[in-house]
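# Got a predicted structure plus its sequence, pasted below:
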Amino acid sequence: MTATAAPPYAAPTVAAGLPGPQRRRRRLPFSPWHLLLVPLALVFAVPLIWLLLSSVMSNAEINRFPPALWPSHIDLGGYRYVLGNAMFPRWFANSLIVSVATVVGNLVLGTLGGYAFARMRFTGSKLLLGLMMATMAIPFQLTMIPTFLVMKQLGLIDTLGALIVPSLVTPFAVFLLRQFFLSLPRELEEAAWIDGCSRLRVLWQIVLPLSRPALSTVAVLTFLSTWNDLTWPLIAINHEPQYTLQLGLTTFQGQHHTQWAAVMAGNVITVLPVLLAFLGAQKAFIRSITSSGLKG
C-alpha cells in the first residue's frame, strides 16, 4: 500500500499592491473633510482678518478708493483714540456687568426651571412648557414696547437693571437644560433619594456635575447674545455713563465724519472677550451638542 504524497507547501502569496503599513503611509495625514472645511473656515475668517488689518490703518488709508488690502505701515491711532476716550473703560465695565449678571441668572433660574420640567410632574406642566416654547417663536420686535413699559413702571429705564432684568432667564436656557436633564439616567437620582437626599441636594451634587457641557453651552450663548446686543440698549439707555460697548461704539460714527480707525479698533477690543469665551468652552459646547439627542 503506497502512501499518498502530501501536497506541496504553498507559500503565502503577497497580495497585489503594497502591504498594509505602506498603504497606510500613503493615506492623507488628515481627514479628507479638511479639504472642504479649511477653505470654508478661511471664508468665515476673512471678516475678522479684515477687521484686524483695518484697525492698524489710518483713516485716510481706510477711506481710500480702491481700498487697501494691506496697511502700508502700522498705525495705532485708532487704539489710542479708543483707549484715550474717558468713557470707554466705563462702557466695557457696563457690558461686563450686564453679561455676567445675565449669564448667572440664566444658569441659576434656567437650571431650576429645566430640572422642574424634566423631573417633576404637576398640573399643567406640559401646557406651561408649550407656552414657554411658543414664546421662542415671537420676535423681539413685538415684545420690545411692552418690555419698555414694564421697565418704566419699575423705574429701571436708563439703568443697567433695564438690560439685566428682561434677560435673567430665557426660554432657550430652560429648554436646553431640560433636554439635557432628560438624557441623564434616573437611576443615579433614585439612588440618592433612597439615601435621603432632597431634590435640591440631588440637583446640586448629582445632576449639576454631570451637566457641565450643557451649562457651558448656555453660558457661552447667553454671553454672546448679551455682549453683542445693540437694539435693546439703544432703547433703554439714554445717557453715556450707562452705555454698553456696542452702544458706545456708535458715538464714533457721526453724520459728516466717522472715525473708522477708532471703530475698527473698538470692534477688535469688543470681539476679544467673545473669542476667548468661545474658545474656553469649545470642548464643552461640542459635548453638549453631541449628547443632547441621547437618552439615558
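Done, it's in. Residues are numbered from 1 along each chain as shown.
# From here on, just use CA atoms for contacts and neighbour counts.
OK.
# And the longest helix along the chain, what does it pack against?
Counting by DSSP state H, the longest helix found in the chain is helix 88-119. On a contact count with 3 or more Cα pairs under 8 Å, 6 or more residues apart in numbering; DSSP states H and E, helix 88-119 meets helix 161-164, helix 171-182, helix 212-227, helix 245-249.
# So which of these is nearest Val82?
helix 245-249 (9.1 Å; Cα to Cα).
# helices or strands up against the following helix or strand past that closest one?
The C-terminal neighbour of helix 245-249 among helices and strands, as given by DSSP states H and E, is helix 260-280. For helix 260-280, the elements it packs on are helix 34-55, helix 59-63, helix 77-84, helix 212-227, helix 245-249, judged by 3+ Cα pairs under 8 Å, 6+ apart.
# any idea how far Thr290 lies from Val174?
Thr290 is 18 Å from Val174, where distance means Cα to Cα, to the nearest Å.
# Check which residues of stretch 277-288 are buried.
Buried residues in stretch 277-288, counted by 16 or more other Cα atoms under 10 Å: Ala277, Phe278, Ala281, Gln282, Ala284, Phe285, Ser288.
# Specify which member of the residues you listed is nearest to Trp91.
Closest to Trp91, out of all of the buried residues of stretch 277-288 and judged by Cα to Cα, is Ala277, at 18.8 Å.
# That closest one reaches Val220, doesn't it?
Yes: Ala277 lies in contact with Val220 (Cα atoms under 8 Å); the separation is 6.5 Å.
# quick one on the thing from earlier: what is the helix or strand that comes right after the longest helix of the chain packed up against?
Downstream of helix 88-119, the next assigned helix or strand under DSSP H and E is helix 125-134. With contacts taken as 3+ Cα pairs under 8 Å, 6+ apart, helix 125-134 sits against helix 171-182.
# and the comparison structure, right after this:
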Amino acid sequence: MRIAVCLSELKPEPWVDGLRRALPGADVRAWTPGAPPVDHAVVWMPPQQLLDEQPQLRGLFNIGAGVDALTRLRLPPRTQLVRLEDGGMAVQMAEYVCHALIRHFREFDVYEADAREGRWSYRKPRERGDFAVGVMGLGVLGERVARAVAQFDFPVNGWSRSGKAIDGVRGFVGDDGFDAFLGASRVLVNLLPLTEATRGILNRRNLSLLHGGQPGGYLVNVARGGHLAEADLVPLLDSGQLAGATLDVFEVEPLPPAHAFWRHPKITVTPHGSARTERETSIAQIAGKIRALERGEPIGGVVDHNRGY
C-alpha cells in the first residue's frame, strides 16, 4: 500500500513519520510532481496536478474538517474524499464559543475597556433566558458546541438541513425552519460547511432576524469567512441591530491590515485559531480509516459531492 502526503504551507515530514508508525509496512512518502502511483493521499490544499497524476487514487484524506477547497477540484472518478471527524477540534471549538458567549453575556469586554481607563464600574446582571444561543450546523463540532453551551444553562437552539435530535437543544430543520430559528436566537454561532448554498448566509437580511428582529443580536463565526457578507456587518453594528461579533475566519486570510474589522470596537478578531488540528489524533483517525478501506469496510466522514460536505 502506497500513501502520499501533500500539505501546502505545512511540513509533511511529521505526518509522514506518524503515518509510517501508525501503518507499518505501508510506503508513505511526501508527494512530489511525477511521483509513482499511490493508493491514498493525505492532503491540505493540494494542487490539481496531484489528482491529475493519480487517476487510480482511492482515498483522499483531508487533515481539516472543512473540505470546501477540495470540492472545487476535479477528483478521479474512483476517489473518495474523506474529512476529519473531530481530530481533537471539537473540545477546542466548544472552549472558544463558550468563551466568546460568556465574554459577551457577562460584558467582560466593557469591564476591560473600563479597566484600561481606571474606572471601577458596575453592570446590572443579565438574564440567561434572554440570551438564547442558536448553533447553525449540527455535525460533530456543532453538536459538541451545543452541548457545551447548554451546560451553562443558556437556552440552545440548533439548525441543520436534515434535522438532528440533541438533548437540551430545540431543533429547527431546513428552509422551513430557518427564519424561526433565527428569530428564536439572540446569539448566533455559525458552524456550517461552506457550500454554494451556504455562501453569504450571514447577510443583512438573515442577521436582522436575530432576537425576533429586535436590536441586540450577536454573531460568532468559526466556520468559514465565505459565510459572512462582510459589507453587511459593519452597518448592522453601527445601527445597533447587532451588539457585536466575534470572528475567527475571513474571506481573505490573513485579514488585511487595513480591513475595517481590525478597528471596529464591536468586533473581536482572532486569527483562525478557534480549533487546530491535533496531528497525532488525526493521524490515528486517518490510519484507522485507511485500514478499514483496505478491508473493504465503510468509513465515516466520506464527503457527499452533491451536498459539498
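Right, received. Where do you want to start? Being a predicted model, the structure only gives us computed values, none of them experimental.
# Superposed, what's their TM-score?
Superposed pair, TM-score by TM-score structural alignment, normalised by the length of structure 1: 0.26. Supporting alignment: 136 aligned residues with a Cα RMSD of 6.5 Å.
# Adding distance to Arg23 of structure 1 and mean neighbour count, write the helices and strands packed on helix 88-119 of structure 1 out as TSV.
TSV is the format used below for those (distance: least, Cα to Cα, whole Å; neighbours: other Cα atoms under 10 Å):
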stretch	distance to Arg23 of structure 1	mean neighbour count
helix 161-164	59	21
helix 171-182	43	22
helix 212-227	39	22
helix 245-249	55	22
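# Of all those, which one is nearest Thr102 of structure 1?
Go through these one by one with Cα to Cα and the one that ends up closest to Thr102 of structure 1 is helix 161-164, at 5.9 Å.
# Packing partners of that closest one?
helix 88-119, helix 231-236.
# May I see the helices and strands packed on helix 88-119 of structure 1 organised as CSV, with distance to Ile62 of structure 1 added?
Listed next are those as CSV, based on distance: least, Cα to Cα, whole Å:
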stretch, distance to Ile62 of structure 1
helix 161-164, 34
helix 171-182, 40
helix 212-227, 27
helix 245-249, 17
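# Confirm for me that Thr226 of structure 1 is in contact with Ile97.
No: the criterion here is Cα under 8 Å, and Thr226 of structure 1 misses it with Ile97 at 10.5 Å.
# Give me the distance between Phe223 of structure 1 and Arg24 of structure 1.
Phe223 of structure 1 sits at a distance of 44 Å from Arg24 of structure 1 (criterion: Cα to Cα).
# likewise Val274 of structure 1?
From Val274 of structure 1 across to Arg24 of structure 1, the span is 40 Å (Cα to Cα).
# cool, Asn94 of structure 1 as well?
Distance from Asn94 of structure 1 to Arg24 of structure 1, counting by Cα to Cα: 56 Å.
# Between the two, tell me which one has more neighbours.
Taking Asn94 of structure 1 and Arg24 together and counting by other Cα atoms under 10 Å, Asn94 has the greater number of neighbours (19 against 11).
# Leaving out sequence neighbours, find the closest residue to Phe223 of structure 1.
Using Cα to Cα, 6 or more residues apart in numbering and skipping the chain neighbours, the partner closest in space to Phe223 of structure 1 is Ser99 (5.6 Å).
# List the residues that contact that neighbour.
Thr222, Phe223, Thr226, Trp227 (Cα atoms under 8 Å, 6 or more residues apart in numbering).
# residues in contact with the third one?
When contacts are counted by Cα under 8 Å, 6+ apart, Thr226 of structure 1 touches Val98, Ser99, Thr102.
# Swap in 10 Å and give it another go.
Ser95, Leu96, Val98, Ser99, Val100, Ala101, Thr102, Val103, Leu163, Ile164, Ser167, Trp232 (Cα atoms under 10 Å, 6 or more residues apart in numbering).
# Looking at those, spot the one nearest Phe180 of structure 1.
Phe180 of structure 1 lies nearest to Val103 out of the contacts of Thr226 of structure 1, by Cα to Cα, at 18.0 Å.
# Can you list the buried residues in the helix or strand hosting Arg20 of structure 2?
Assigned by DSSP H and E, Arg20 of structure 2 falls within helix 13-22. By neighbour count with 16+ other Cα under 10 Å, helix 13-22 of structure 2 contains the buried residues Trp15, Val16, Gly18, Leu19, Arg20, Ala22.
# Against which helices or strands is it packed?
When contacts are defined as 3 or more Cα pairs under 10 Å, 6 or more residues apart in numbering; DSSP states H and E, helix 13-22 of structure 2 packs onto strand 2-7, strand 27-30, strand 40-44, helix 279-294.
# Make JSON lines from those and add mean neighbour count to it.
Listed next are the helices and strands packed on helix 13-22 of structure 2 as JSON lines, based on neighbours: other Cα atoms under 10 Å:
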{"stretch": "strand 2-7", "mean neighbour count": "22"}
{"stretch": "strand 27-30", "mean neighbour count": "19"}
{"stretch": "strand 40-44", "mean neighbour count": "23"}
{"stretch": "helix 279-294", "mean neighbour count": "17"}
